[in-house]
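>>> The following block contains a protein sequence and its predicted model.
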Amino acid sequence: MRPAPIPPASEPLQYRAIGLVRGRYQPDPEVFTKGSLIASDGACLDAVLLGRVLSLVKKHIDLSQEHLWVVYPRTRDREGGLHVQIVGLWEPEMLTKRSQLTPGIRPPSPPKLQVSENFFSIRGEVVFTRPDLQRVVVRISQQTKTEPGERPAGFKLVLQGTLDLRALHHFWDFQVERQGEALVVRQAEAVAALPGRRPKPKPQPRGQGQPDRRSVSHAGQTGEARPQRSTLPRRHDPSDRPRPQASGQKAPRPIKSVRLPSADAGSPEEE
């Protein structure tokens, strides 16, 4: 058993989402690790048993009774409905019942619970807030091995509370109380501002250096002078002669020069 169901954070920027729910676990008839957690307030939460607590539940826990479960919360992005992953059990009195007591010696009383039965500790980055809807979305990063430059895996939790827009992309420590299927913020503390993420560069389309025709035509409509290409006068070349274009007809032959008779020669006499 743990010395406390929810120990204090070991690091200032420790991501986590953990809480307590008192209720009765009702497994699915076909799959024992899936079922429902019927809370003491009547809320029915979808639940799964993780491997670390599976053998304990099967061998030593009376599922017909209510117990105080240590759970990891999960919420749906839009609806905000709560479902939990059961990771442990907090019942210090079980150790007292199993121990062999010496006659005449009073057994030690179990430690008192320092937090509420519906207490949750949420620590993560605020990625969305809507004060008018009392909606806060917190991203929890999981400690998994990732490639350099790759964003660590994680999940988002929907909380019910009010935060200013300046809380975005800051690390926050929330103390939350479960009310039915809602996680209601009771206390929030800003821990640190997180460095901004650079957006991925978009691929440039081909022909990025060419001018935009639409911008040139628009400039003409607004009355601005369009840029014209400067032309230099062409130097005259006497060898340039008009050449006949290729066609189906032959080019006309040149006319031969004819020598005319001089003016002294008379015309032939009539007979």
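Looks like it came in fine.
>>> Going by C-alpha atoms from here, please, whenever you check contacts or count neighbours.
Will do.
>>> Next, count neighbours for Thr96.
By other CA atoms under 10 Å, the residues close to Thr96 number 14.
>>> Does it lie in a helix or a strand, and which?
Thr96 is part of helix 93-98 when elements are defined by DSSP states H and E.
>>> helices or strands up against that helix?
Packing partners of helix 93-98 (3 or more CA pairs under 8 Å, 6 or more residues apart in numbering; DSSP states H and E): none among the helices and strands.
>>> Tell me how far it lies from the chain's centre.
On the basis of CA atoms, centre = their mean, to the nearest Å, helix 93-98 sits 46 Å off its chain's mean C-alpha point.
>>> which is the next helix or strand following that helix?
Downstream of helix 93-98 (by DSSP H and E), the next one is strand 119-130.
>>> Report the angle between the helix or strand just after that following strand and strand 119-130.
Proceeding N to C from strand 119-130, the next assigned helix or strand is strand 135-141, under DSSP H and E. Taking axes from the mean of the first three to the mean of the last three CA atoms, to 10 degrees, one finds strand 135-141 and strand 119-130 inclined to each other by 110 degrees.
>>> what about versus this one:
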Amino acid sequence: MQNHPIPSVTDPLQYRAIGIVRGIYKPQDDETFTRGKIIDVKGNEIDSVVLGRVITLIRNHVSLEKPHLWVVYPRCRNNQNLHLQITGIWEPSTLNKDVVVQEELSNESSSFKVDSDELSEGDDYFSIRGELIFTNPEENEAVVKIRQKPRNQQKKVLPFKVNLKGAIPINYLKHFISFDVRRVDYQLLVEDFQIIGPIPKSSTNNKSRKNLKR
């Protein structure tokens, strides 16, 4: 059973970008429920969208007048602005524990066996795992590439980039890194990171080299 909104890592090279943000979700309007903003305790308004399977849960079980702990996927629009995709809600004290509260984790868990809404990591924690493709330690800037698993074999899913604020040494470029990140206003600040290792050379590169030799 899943007892945490951010699951444990199952593979050392497991890519992901997931976090938790407390706030009030305000839809754009009555007719556009899936697009809106998460308004945090400071009044910051973060552009957000609600992903498919969570819509029914929110409509039927969640009061939008109150703040909640949202499970989100971070995205960076125009490589700058923070954007959130709402994939679930962490509120086991009030939600029915038999309700699946996370779209992406529905295959891993169908219920929650905890009664506390508080998490040891605290609010606004994000787990970012991927390839470091850019870093500027002097400016506290870093960019991580995240690769997604395709939902079906016929559809190719393109990787995306997440911008972080933190001094990551340049010699870790092209390394797989696990980041512990905290959202502060509209930025994702690195609190800690662990170097997993260099990115393995892909088999596609090896195939292309063989083709060039021919």
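In hand now; what should we look at? A quick note: this is a predicted structure, and the numbers were derived from the prediction, not measured.
>>> TM-score for the pair, please.
Remark: TM-score between the superposed chains equals 0.80 [TM-score structural alignment, normalised by the length of the second structure]; 188 aligned residues with a CA RMSD of 2.6 Å.
>>> What residues of the helix holding Thr96 of the first structure count as buried?
For helix 93-98 of the first structure, a neighbour-count test (16 or more other CA atoms under 10 Å) marks nothing as buried.
>>> burial measure for Ala167 of the second structure, as a count.
Residues near Ala167 of the second structure, counting by other CA under 10 Å: 16.
>>> can you pull the contacts of the equivalent of it over in the first structure?
Aligned counterpart of Ala167 of the second structure in the first structure: Thr162 (TM-score structural alignment). Residues in contact with Thr162 of the first structure, defined by CA atoms under 8 Å, 6 or more residues apart in numbering, are 129-132, 134-136.
>>> Looks like Gly46 of the first structure contacts Leu37 (just checking).
Not quite, residue 46 of the first structure is Asp, not Gly. Yes. With contact defined as CA atoms under 8 Å, Asp46 of the first structure and Leu37 form a contacting pair (6.3 Å).
>>> And these two? Which one has more around it.
Remark: of Asp46 of the first structure and Leu37, Leu37 carries more neighbours, 26 against 18, as counted by other CA under 10 Å.
>>> Leaving out sequence neighbours, find the closest residue to that one.
Tyr25 (4.5 Å; CA to CA, 6 or more residues apart in numbering).
>>> For the first structure, which segments count as strands?
When assigned using DSSP state E, the strands of the first structure occupy the ranges 16-27, 34-39, 44-49, 67-75, 82-89, 119-130, 135-141, 154-160, 170-179, 182-193.
>>> gap between the match of Ala167 of the second structure and Arg76 of the first structure?
Distance, Thr162 of the first structure to Arg76 of the first structure, by CA to CA, to the nearest Å: 19 Å.
>>> what's the answer for Asp164 of the first structure, then?
Distance from Asp164 of the first structure to Arg76 of the first structure, by CA to CA: 23 Å.
>>> residue contacts, the equivalent of Gly124 of the first structure over in the second structure?
Under the alignment (TM-score structural alignment), Gly124 of the first structure pairs with Gly130 in the second structure. By CA under 8 Å, 6+ apart, the contact set of Gly130 of the second structure is 13-16, 144-147, 176-178.
>>> which of these are buried?
Buried, going by 16+ other CA under 10 Å: 13, 15-16, 144-147, 176-178, out of those.
>>> Of those, which is the nearest to Lys161 of the second structure?
Closest to Lys161 of the second structure out of these is Lys145 (4.6 Å), distances taken as CA to CA.
>>> residue in the first structure matching the closest one?
When the first structure is aligned by TM-score structural alignment, Lys145 of the second structure is paired with Arg139.
>>> Now do the contacts for its match.
By CA under 8 Å, 6+ apart, Arg139 of the first structure lies in contact with 124-127, 154-157.
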